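Trainee: The sequence and its predicted three-dimensional model are supplied below.
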Amino acid sequence: MPRENWLIVGISGATCSGKTTVAKELHSLFSNSVLLQQDDYFYDEKSEKHTKIAEFNHINFEILSSIDMAAFKNQIRLVIESSNSSTGATGPSQGKPTEVEAKFTEKYCSTEIAPSAYCIISKFQKLQFVPNILFIEGFLIFNDDQLQDLCDLKFYFTMSKGLCWERRKNRVYQPPDVPGYFEKYVWPSYLVHYEEVLRKSSNVVYIDGADSIENNFRSILHKILDFLL
């Protein structure tokens, strides 16, 4: 895939680890960014491409074959091949660091600027421009060779089983999780996917999903700014 004028950031990891929230926060900060989410590309529940778990009479949503990866990749291609994209930007010169800095200060610093925020602001002030940024978010993006190779920056959110369950059990899914699905499929699948990322993917930054959304947001923002400087 051609990717002129785009910084591509992959955000992946465990369910309920905060990765989606952080990805949305980053996307909202950079006006010249696009966010594509893997969860939007699950096949319809009635699709014959799904794998059914007989004992639960439930779809296995924890595997790549449950996702229309061809459509997902095609949308990624359309974004990075477009000179305008959905952001309306025509090139890296459209990104203005001062605008992003002002938005960051207004939203995250209120009346008092923490020392960690000063560091971020100082990095913004050193930038000449901000390129278009494509955020690709999803729990299996680094388990696809083409997608993980495409990303300039890769972040993977990890999570303990106990905390993951505490968060997951309070969420409402469509279709709803059935009893035993987390224990037998969600968590074991995460461990397999995580091990595959550890084994096959390089230059991945691992993020502790137990940490606060704000801390993880700032940690990734630091890495993005460091990459651009």
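Mentor: Yep, it's here.
Trainee: going forward, measure contacts and count neighbours with C-alpha atoms only.
Mentor: Will do.
Trainee: what about the helices in this protein?
Mentor: Per DSSP state H, the chain carries helices over the ranges 19-29, 69-81, 97-108, 115-126, 145-150, 161-168, 181, 187-200, 213-228.
Trainee: Quick one: residues contacting D177.
Mentor: By CA atoms under 8 Å, 6 or more residues apart in numbering, D177 lies in contact with nothing.
Trainee: isn't F155 right next to V204, touching?
Mentor: Yes: F155 is within contact range of V204, at 5.7 Å (criterion: CA atoms under 8 Å).
Trainee: And those two? Which one has more around it.
Mentor: Shown here are F155 and V204; by other CA atoms under 10 Å, F155 has more neighbours (21 against 18).
Trainee: Structure two is appended below for comparative analysis:
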Amino acid sequence: MKTRVIFVGIGGATCSGKTTLAKHLRKILPGSVIVHQDDFAPPQELIPMHPEYNVQDWDSAEGAIDWPRMIRTLREVKRTGIIPPEHYSHDHLNEQRDVPIEQDTFRRWHETFTRIQDEREKEGEKIIWVLVDGFLLFWHPEVIELLDVRMFLRVPHDVLKKRRNERHGYHTAEGSLWRDPPQYWEQIVWPAYVAAHSRMVEGGDVEHGQPNGAVPDLILIEGLEMKVGAMVERVCARLEEQ
């Protein structure tokens, strides 16, 4: 049986809701898996120091991700449909607020994709959905090229800041807990987000600009204008076309 691996990229700033959306899709799409970009952060001792503020910079695109390792892993998953056994995810260590969706939405789309899966398998094709979520997903051109569907969740600055401040911290791959130093959001997180994403929207306006084509076929989702269930509806409708 022929295997077709479909990469669904879900990008967005820290605390934008991308992982929540990805986990709802994983429950809906038969046999789907999630690859979290956070799992490709370098070892804690290799995270660079910010040249001006003298704290570790976990957010600037150049140093926050081990890009060769991420690209190598994605290519392997694309080829085999299997996450390499040596790949370790620490996502389960991080707190995540449960944001449920309507049961009717879940049931309807789960039935739809189960039917599609059955139909394709009768035709000799097995579909494997790989949900790739990340806060820097659309920065590296090789990662962008690997994605078959590209979604970006946009949430306003003040909401992101509030959500970030309400978090107790982030677990590293080594299991330690990283807590933001004072002014980390203002000095590092937000500037790094703007730097990584301004090139893909009109006028470089990450808050209001529309996609400008730098990331091909990018689907922009305004995170405050839609409930999670509505996001799931929109994304599933797009995935049904694959």
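Mentor: In hand now; what should we look at? What you see is a predicted model, and the numbers here were worked out from it, not measured in a lab.
Trainee: residues in structure 1 aligned with stretch 29-40 of structure 2?
Mentor: Using TM-score structural alignment, stretch 29-40 of structure 2 lines up with residues 30-41 of structure 1.
Trainee: end-to-end on that stretch?
Mentor: 24 Å (CA to CA, to the nearest Å).
Trainee: how about it: buried residues?
Mentor: By neighbour count on 16 or more other CA atoms under 10 Å, the buried set for stretch 30-41 of structure 1 is F30, S31, N32, S33, V34, L35, L36, Q37, Q38, D39, Y41.
Trainee: What of stretch 15-33 of structure 2?
Mentor: Residues 15-22, 24-26, 28-30, 32-33 are the ones in stretch 15-33 of structure 2 that count as buried (16+ other CA under 10 Å).
Trainee: so how far is that stretch off the chain centroid?
Mentor: Distance, stretch centre to chain centre, for stretch 15-33 of structure 2: 9 Å (CA atoms, centre = their mean, to the nearest Å).
Trainee: ok, and what's touching it?
Mentor: Here stretch 15-33 of structure 2 makes contact (CA under 8 Å, 6+ apart) with 10-12, 34, 96, 98-99, 106-107, 109-110, 113-114, 117, 128-134, 153-155, 160, 163-164, 223, 228, 231-232.
Trainee: Quick one: end-to-end distance for stretch 59-66 of structure 2.
Mentor: For stretch 59-66 of structure 2, the first-to-last residue distance is 12 Å (CA to CA).
Trainee: D152 of structure 1 -> structure 2?
Mentor: Alignment note (TM-score structural alignment): D152 of structure 1 maps to D148 of structure 2.
Trainee: From M70 of structure 2, how far off is the residue lying closest to its match once chain neighbours are set aside?
Mentor: In space, D148 of structure 2 comes closest to F7 once its chain neighbours are excluded; the distance is 5.2 Å by CA to CA, 6 or more residues apart in numbering. As judged by CA to CA, F7 of structure 2 and M70 of structure 2 stand 14 Å apart.
Trainee: more crowded one of these two?
Mentor: Counted by other CA under 10 Å, F7 of structure 2 and M70 do not tie: F7 has more neighbours, with 23 against 19.
Trainee: mean per-residue distance, whichever strand in structure 1 runs longest to structure 2?
Mentor: Secondary structure of structure 1 per DSSP state E: the longest strand is strand 6-13. When structure 2 is overlaid, strand 6-13 of structure 1 sits 0.9 Å from its aligned residues on average, using mean CA distance after the TM-score superposition for structure 1.
Trainee: residues in structure 2 aligned with that strand?
Mentor: Mapping strand 6-13 of structure 1 onto structure 2 (TM-score structural alignment) gives residues 5-12.
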